[in-house]
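> Quick one: sequence and predicted model below, then my questions.
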Amino acid sequence: MARFVEFINTAAPQLATELVSPDAVFHVPGRAEPVHGPQGYLEIIGMMRGGFPDIQWTLEETVIEGDVIAARFTMRGTHRGAFFGVPPTGKAIAVQALNIYRLSAGKIISEVGQPDLLGLMQQIGGLPRS
């Protein structure tokens, strides 16, 4: 997971190839169809960096059972690009995400992620706070 956190924080293509199976499937909130392989994961990171160019993930907790890893992250960044239709605000965000990964032969073969998009959208002014 330390190498994976390095990958998501740098978006290094060589780490994508090293850590993500070419057959991997990733389910992304807001997309009807999953993305695939190292390039698909780089697309996910690119989507987040489009709205938050300085985004960084901090691994807070993991639970491992067999070939499954549950990982809780805190995502932090500054809203400097449009994100889900919200123009840049310059506001800082800090939100949680819980992702479930499956591994095979030392590589990630799937991820289902649940970032706190409601909290994120509230922090950038895209939705009212209750």
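Cool, got the structure. Residues are numbered from 1 along each chain as shown.
> CA only for contacts and neighbour counts going forward, please
Noted.
> And Gly119, how far from Phe73?
14 Å (Cα to Cα, to the nearest Å).
> tell me which element Ile8 falls in.
helix 2-10 (DSSP states H and E).
> other SSEs contacting that helix?
For helix 2-10, the packing partners by 3 or more Cα pairs under 8 Å, 6 or more residues apart in numbering; DSSP states H and E come out as helix 13-19, strand 56-65.
> Pick the most deeply packed of those.
helix 13-19 (a mean of 16; mean count of other Cα atoms under 10 Å).
> Need the three-state assignment for Leu119.
Let me fix one detail, which is that residue 119 is Gly and not Leu. helix (DSSP: H, G, I helix; E, B strand; the rest coil).
> Specify the angle between the longest helix seen in the chain and helix 2-10 in degrees.
Looking across the chain with DSSP state H, the single longest helix is helix 37-51. Angle of helix 37-51 versus helix 2-10, following axes from the mean of the first three to the mean of the last three Cα atoms, to 10 degrees, is 50 degrees.
> got another, please set it beside the one above:
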Amino acid sequence: MSAEKQHIAEQWFMEYFTKGNTDVLDSLTAPDFVYHGRNGKSDRDKMKEFMNWFRSVFHGDEWILEDVIEQGDRLVVRYTGRMTYKGGWFDIPPENQQVRETGIIIFRFEEGKVKEVWCENSDAAILYELGALKPNTHEAF
């Protein structure tokens, strides 16, 4: 595995997510970086806005890179994050509650920078943990 790609993925989680260092995106991503999400495409500026919101809602997070798989210009990371909810997401009251996020993020690299990212995560599970989704209203398989 490329040490350079591994280092960038670690910086993504440790600097961008854990510390909320949005400036690190300028050094990790290509100028025409694209984030592909379920609401469409975003750029670096939107990712910085997201992180400012995220840091206001969740604190004390810790991230573990469970699996890191490289193939060609892609690096796939299966991750787990634990954090404390402080309020500010929908109308969910703050209770300093610990929550866990799991997900998979795919980085595509070009010339040593992250050119594109795709991410699938467990937002619904976090809402369930926070009590925003009623227990026993759906089946889990």
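Thanks, I have it. Just so we're clear, the structure is a prediction, and the values are computed from it rather than from any experiment.
> Can you pull the TM-score for these?
Here the superposed chains carry a TM-score of 0.84, computed using TM-score structural alignment, normalised by the length of structure 1; 127 aligned residues with a Cα RMSD of 1.8 Å.
> For the helix holding Ile8 of structure 1, buried residues please.
Across helix 2-10 of structure 1, burial judged by 16 or more other Cα atoms under 10 Å covers 4, 7-9.
> same thing with stretch 51-59 of structure 2?
For stretch 51-59 of structure 2, a neighbour-count test (16+ other Cα under 10 Å) marks 51, 54-55, 57-59 as buried.
> How about stretch 114-130 of structure 1?
115, 119-121, 123-124, 126.
> what's the span of it from first residue to last?
Taking Cα to Cα, stretch 114-130 of structure 1 runs 21 Å from one end to the other.
> Check what contacts it and list those residues.
Stretch 114-130 of structure 1 has contacts (Cα atoms under 8 Å, 6 or more residues apart in numbering) with 29, 79, 86, 89, 91-99.
> Figure out how far it is from the centre of its chain.
Here stretch 114-130 of structure 1 is found 16 Å from its chain centre; the criterion is Cα atoms, centre = their mean, to the nearest Å.
> show me what contacts the aligned residue in structure 2 for Ala2 of structure 1?
With TM-score structural alignment as the criterion, Ala2 of structure 1 lines up with Glu10 in structure 2. Counting by Cα under 8 Å, 6+ apart, Glu10 of structure 2 touches Leu65.
> State the distance from Glu10 of structure 2 to Arg38 of structure 2.
Taking Cα to Cα, one finds Glu10 of structure 2 at 24 Å from Arg38 of structure 2.
> what do you get for Gln11 of structure 2?
24 Å.
> Please apply the same query to Asp61 of structure 2.
Taking Cα to Cα as the measure, Asp61 of structure 2 falls 23 Å from Arg38 of structure 2.
> Neighbour count: these two, which is higher?
Asp61 (18 against 9; other Cα atoms under 10 Å).
> The more buried one corresponds to which position in structure 1?
Alignment note (TM-score structural alignment): Asp61 of structure 2 maps to Ile55 of structure 1.
> That concludes my questions; thank you for your assistance.
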